[in-house]
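Visitor: No sequence on hand, only this structure:
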């Protein structure tokens, strides 16, 4: 019998354990390589998205300038003071100093129909001194300005044009708009133009870095600075170029910091278990399977527990699509449970929780998930077609159901509940962040008198957007 047992053990080792060990080892190696690949991919995607954001941040400045230049040019006073009765003092006060004070522009020009300057107002970048004259923007802003002016000159007469072009050792937002009459629609195009320029100096770059979360946004010129920068965008025109860099967010590095310690622990545990598996692989597998099943459920209510809830919520977020456009989370706290537990005893409190779990299930669809997060706190995941009216209906059902008396062995108990609601349409949302938003809404519900529901601010914005659409 002992010989048979040894042969059986050897056969099991050769046919099952060793291939299984090799498979697990291969999977672990693939997992490590996969995590490094995913981390690198996440970082590259994040940098690409930030590069688009950085380019957009620069372009927004020129688009704002175009609107401002159009406002100043589409003005009867401008037609009179620039063309009909040239008034240099008016130009300084309105087109130059006034625009600098109200808009923060660094340069202002007025060009005649032939493109020659008739007025210029220049400030020192990040300074206060102004210089009034007839400087030519084609020379100051070469080479990018010439092509922009040519585009404006050949385009529709009423349109403004803008772009971001290289300037000195940085870049500048430039806008060109026509000077035209507001009241006389029949007056032909004058051919005169207002040019506004904002230079991306240190102050503006600091503002953009703050507003668009582009940490350390700066101009880089030397090859060493460019090669050392992780994130760079280029502004170019007519063969000239300048580059901007920033310190990008690198989510892949964060993933590695979180995952690698666990992987190292996993590899260590695997090495220890490999020796034990020779005799206990089948029993251990059964034990692990039983523990996993138990670990996923709350032992009192038989509802999914906190761990299972987060797993299912992550899956629901990962399934977001046009057919399943949003995931809604309800965070629920029983109002008055502690009083019942203290008055009628812990056994009655347990019975109340079991009955509450049954009532929650009765209020939900088959596709929805309710879990016990801990104590008298529950959480619900609504996925699929969970529009605002359905969310309100389910919330009202829960409030009404929890308000009904609980008939317990030790007596009747009257409780209620408060509900915080949050949602997401973004597959990048983390389950913890979504639950935290619902938790903050729950706090508002409890603060407003309990036995009610409140929506997270982002949920309200989304509903308003749906209604507007």
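Guide: Yep, it's here. The structure displayed is predicted, hence computed values, not measured ones.

Visitor: Only C-alpha atoms from now on, for both contacts and neighbour counts.
Guide: Will do.

Visitor: which ones are touching residue 333?
Guide: Residues in contact with residue 333 (Cα atoms under 8 Å, 6 or more residues apart in numbering) are 376-378, 417-419, 442.

Visitor: with those residues in mind, which one is nearest to residue 243?
Guide: Closest approach to residue 243 among the contacts of residue 333 (Cα to Cα): residue 442, at 47.2 Å.

Visitor: Distance to residue 67 and secondary structure added to the contacts of residue 333, as TSV?
Guide: Listed next are the contacts of residue 333 as TSV, based on distance: Cα to Cα, whole Å; DSSP: H, G, I helix; E, B strand; the rest coil:
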residue	distance to residue 67	secondary structure
376	56	coil
377	53	strand
378	52	strand
417	52	strand
418	48	strand
419	46	strand
442	43	helix
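
Visitor: Which elements pack onto whichever strand or helix holds residue 24?
Guide: Taking DSSP states H and E as the definition, one finds residue 24 inside helix 18-73. Applying 3 or more Cα pairs under 8 Å, 6 or more residues apart in numbering; DSSP states H and E, we find helix 18-73 packed against strand 161-167, strand 170-178, strand 193-199, strand 231-237, helix 251-295.

Visitor: so the next helix or strand after the longest one versus helix 251-295, what angle?
Guide: Next in sequence after helix 251-295, counting helices and strands by DSSP H and E, comes helix 306-318. Taking axes from the mean of the first three to the mean of the last three Cα atoms, to 10 degrees, helix 306-318 and helix 251-295 form an angle of 130 degrees between their directions.

Visitor: and here's the other structure:
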């Protein structure tokens, strides 16, 4: 009996021990699980609050940055002074609403009356003496007080006030708005503004549903909205919007993401099994919880890394780079180290992609990134800004002699051969240098100046670096103006024109004409073809321009009965995958036989030996279109193009024709070209024939086709039609 009682007591103790252990372990699991869930949810809430706060700050900063695109501008000062309402609508008012989404825009005269206003994407007709609402007028006065306190030069306030602005969140018209107030100032010293004569620009962004969506969507904030009352608690959280005095004006609220809570719901069946199967399953559940938590933290770290880095190059991306640059410039203004920006673009990168493949191009980008990283100091920043473009921020290296040595060394390192899996590649680089201390303006201005210097380096022959000067900025702005005007000209179809220079044979018969593009009615006066065609090639307009020229010329050739039409083609067009198909479509639409079309390539440009170029040339020749090589023997390729691209005709450049008969060896060179053409079965045309003497020399050498001012100047389609009425022509006389 005693033994039975002892056994029962022992069993009870074991059962009790097991039960107590089970409950203790269940309690531990519950406590640990709850703590982990709360930590995950708390992290998620804090992360979302950080996203929302950063989004609000970015919205406010964006308003000022977008405003200064147009307020820091010589042309803005000129047109505002002239009360040019149309110009202000296109550049300061309605344009800023339609392009950037600003809700209201005002321009204020020096006497605080309104010069211009735009609401609901429309210019508002203002009565004389109209003034701003009181809250906005107060912000304008605050800016004017700051401008006066900046101790501006009595003759020109620009340098003292260019970086001044007032950004404030205020209650307005029953709602809340973010307002940015800035002076309209020139970017050069050509337009002095005495203190008190400045016009003020105001951009306003309503704190509304549209702003809430812009902030919420990138970060997955659910059911985000603005309201005047704080969040109700529970799953609803928010951040306050305050004015500069700290007064709360509104709340951005949203439904919090609770990943821990979702995880707990998923684990309820597993917890039930843990109660049945004991300690082993409990350990498994704890392990699962740990793994899930680790995965969540890794995902968060990965997301942060991906948001700030370029995976291909392993470098910071443009967003991270611009954040570092803005921080460095702010530090410099407060007495920190000097800031120098390098804008780097690889030369001859595209041929590597086209000839060796995109995998080789990616490998090349990685090797370039590694070389750049090896050249900079730990205090500097290098980033891939996109494509084959890189940026470098140098701290404390503003001396031109030191910079010159550094950039020269960088060019040398980047120009060394690259050993890729697909073969060896030879590329170089061009560098634009902007020393921030020498430039008036913020981050955007410094980056634009570096780009202007890079543009000059490329124009000067590539493979070099250039330090920014104000003249470069003018050149870049002029290029942007030409690009903008050219886009408009292609849409308008009434500024560009095609003229034709006739081509004759030795008997004087008209055998064809070369189509030449002119832009005589550009907004700022006639633009040279060398200029606007170069801009078209750089900005991607060459395809549209080339198609327009070809179609216009083909229609003229059909209308006039021209025996042969020669049209110049850019190597960039030839690289286009569908170029040959587009040419054949134009021929079909216009009715011009392929045998009457000749496409001219020039040796001055590097022809891309990629598959697209070869396929296009093959398809064009198979269709009956002839291929000519213009400016023969002036480039570096000479016979290479003739051999590789199955050229049908070569054109002796005018530089050789102009020196005929001068006894400097030119006659022998031209005779050799003619002999070469005959030996290879090519037609040969002499360009730039301007005197009867030149023609006689060419005739004596066996040349039979001529083009130049002696025979006929470029003419429009009507004159060409009258010229082709008699195709046989009359024999030319000396």
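Guide: All right, it came through fine. As the structure is a computational prediction, the values presented were derived from the model and not from experiment.

Visitor: TM between them?
Guide: The TM-score (TM-score structural alignment, normalised by the length of structure 1) is 0.50; 295 aligned residues with a Cα RMSD of 4.8 Å.

Visitor: thinking again about what came up before, list the buried residues for the helix or strand following the helix holding residue 24 of structure 1?
Guide: Using DSSP H and E, the helix or strand that directly follows helix 18-73 of structure 1 along the chain is helix 76-79. Neighbour counts over helix 76-79 of structure 1 (16 or more other Cα atoms under 10 Å) mark 76-79 as buried.

Visitor: which residues in the stretch 51-200 of structure 2 form helices?
Guide: According to DSSP state H, counting those that start in this stretch, the stretch 51-200 of structure 2 carries its helices in the segments 74-81, 85-91, 94-100, 134-149, 158-161.

Visitor: Straight-line length of stretch 600-619 of structure 2, end to end?
Guide: 15 Å (Cα to Cα, to the nearest Å).

Visitor: let me fix that: stretch 503-518 of structure 2
Guide: End-to-end distance of stretch 503-518 of structure 2 (Cα to Cα): 19 Å.

Visitor: now swap in stretch 304-323 of structure 2 and tell me
Guide: By Cα to Cα, the extent of stretch 304-323 of structure 2 from end to end equals 14 Å.

Visitor: now what about it, what contacts it?
Guide: If you take Cα under 8 Å, 6+ apart as the criterion, stretch 304-323 of structure 2 is touched by 362, 365-366, 369, 381-386, 391, 443.

Visitor: and if you look at stretch 252-263 of structure 1?
Guide: Identification of contacts with stretch 252-263 of structure 1 by Cα under 8 Å, 6+ apart yields 32, 35-36, 38-43.

Visitor: tell me the secondary structure for residue 379 of structure 1?
Guide: Per DSSP: H, G, I helix; E, B strand; the rest coil, the secondary structure class of residue 379 of structure 1 is strand.

Visitor: what number of residues lie near the nearest residue to it once chain neighbours are set aside?
Guide: Counting by Cα to Cα, 6 or more residues apart in numbering, residue 379 of structure 1 lies nearest to residue 331, which is 4.6 Å off, once chain neighbours are set aside. Residues lying near residue 331 of structure 1 (other Cα atoms under 10 Å) number 27.

Visitor: name the element residue 331 of structure 1 belongs to?
Guide: Element membership of residue 331 of structure 1 [criterion: DSSP H and E] is strand 327-335.

Visitor: helices and strands around the helix or strand just after that strand, which ones?
Guide: Sequence order places helix 337-344 as the next helix or strand after strand 327-335 of structure 1, per DSSP H and E. The helices and strands touching helix 337-344 of structure 1, judged by 3+ Cα pairs under 8 Å, 6+ apart, are helix 346-363.

Visitor: Would you mark the buried spots in the helix or strand following the helix it packs on?
Guide: Once the chain leaves helix 346-363 of structure 1, the next helix or strand it forms, by DSSP H and E, is strand 369-374. For strand 369-374 of structure 1, burial by neighbour count (16+ other Cα under 10 Å) applies to 369-373.

Visitor: got those as CSV, with distance to residue 406 of structure 1 columns?
Guide: CSV is the format used below for those (distance: Cα to Cα, whole Å):
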residue, distance to residue 406 of structure 1
369, 23
370, 20
371, 20
372, 19
373, 21
